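Enquirer: Provided below are the primary sequence and the corresponding predicted coordinates.
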Amino acid sequence: MIKRVPLLSLLLSIAGLLTSAYLTYTHFNASALLCSADAVVDCETVTTSEQSELFGIPVAFLGLAFFAFLTVICLPFAWRVEALKWVRLAAVGIGVLMVVYLVAAEFLIIGKICLWCTAVHVITLALAYLLVSSSLRTSNL
């Protein structure tokens, strides 16, 4: 499994990058997301809510920047730089904190769920699990 971590982390980062790019595109172009709307799931309500921006910056764009950064530090050459291990771990730590904030906003404030956002959250948590568990397996802890 450890040998597959670089490839899996790169693929997850690219998946997050593409999903965040779609969310960013729809945010800036006021396009409708491909998402059903019902009593619980309503992507448009979530992505146009007050919580869809943080300090005036769309969270979709923050996600795009986050996954672009992760994609670069998960490229094959980056795995040869030991210091980047800590950068990857710090990045996914920040990503997990952001997921907690955004999921809380969806459930507690907005009262709706965005499936596209949920995809980004799952990708972030999968990356965190992959990188942390890989780090623990290869460390002397």
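Expert: Arrived safely. The structure displayed is predicted, hence computed values, not measured ones.

Enquirer: C-alpha from now on. contacts and neighbour counts both.
Expert: Noted.

Enquirer: Show me where the chain has its strands.
Expert: Along the chain, counting by DSSP state E, strands occupy 53-54, 57-58.

Enquirer: list the helices and strands the first one packs on?
Expert: The one in question is strand 53-54. Judged by 3 or more C-alpha pairs under 8 Å, 6 or more residues apart in numbering; DSSP states H and E, strand 53-54 is in contact with no other helix or strand.

Enquirer: before we go on, here's another structure to hold up against the first:
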Amino acid sequence: MTDRALRIVIGVLSVVGIGVAGYLTYVHYADVEPICAAGGEGGCAKVQASDQSMLLGVPVALLGLGAYITLLACAVIEAEWSRMLGALTALIGVGFSAYLTYESVFQIEATCQWCLTSSTLMVLMAGLCTWRLLRAPVDGARSSEPLPD
């Protein structure tokens, strides 16, 4: 896969992530219950209302939105620093998502389809962004050219 193709896939996944995190950010600030397949008391509303939905007074959904916007910008920009920042952002996102998923299952005792979707997206992004970083050309060649085998 070329760097250009990787950037397109990362960009598309970033837009989906922006949609998910944007929706959860809206739900937080509008103070409405999220649409949830689980419904009732045990799903998204319980997770959204938990202490874990905030970090230092900032909604976790807003942090996710910022991460997905950063990942989209890194996919658009064709530079070494953008590859590094994208991989770092996605890897931190995976770690934070893993922690939040653990908290959701074992502390809150509820899961949220939106949160699990975001976690899945972040795992995919971490793999793609790391792949993009590791396959980057080292000799100053155009990054859209495939590396020799």
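Expert: Received the coordinates, thanks. What you see is a predicted model; the values in this text were computed from it and never measured.

Enquirer: what TM-score comes out when they're superposed?
Expert: The TM-score (TM-score structural alignment, normalised by the length of the first structure) is 0.88; 137 aligned residues with a C-alpha RMSD of 2.0 Å.

Enquirer: Buried deepest among the strands of the first structure, which one?
Expert: strand 57-58 (a mean of 15; mean count of other C-alpha atoms under 10 Å).

Enquirer: Tell me the mean distance between that one and the second structure once they are aligned.
Expert: Strand 57-58 of the first structure, aligned to the second structure and superposed, deviates on average by 0.6 Å (mean C-alpha distance after the TM-score superposition for the first structure).

Enquirer: Now do S31 of the first structure against A37 of the first structure, distance only.
Expert: Going from S31 of the first structure to A37 of the first structure by C-alpha to C-alpha, to the nearest Å gives 15 Å.

Enquirer: actually L70 of the first structure, not the one I wrote
Expert: According to C-alpha to C-alpha, L70 of the first structure stands 31 Å off from A37 of the first structure.

Enquirer: Neighbour count: these two, which is higher?
Expert: L70 (23 against 14; other C-alpha atoms under 10 Å).

Enquirer: residues touching the more buried one, list them.
Expert: Residues counted as contacts of L70 of the first structure (C-alpha atoms under 8 Å, 6 or more residues apart in numbering) are L10, S13, R88, A91.

Enquirer: out of those, who has the most neighbours?
Expert: S13 (26 neighbours).
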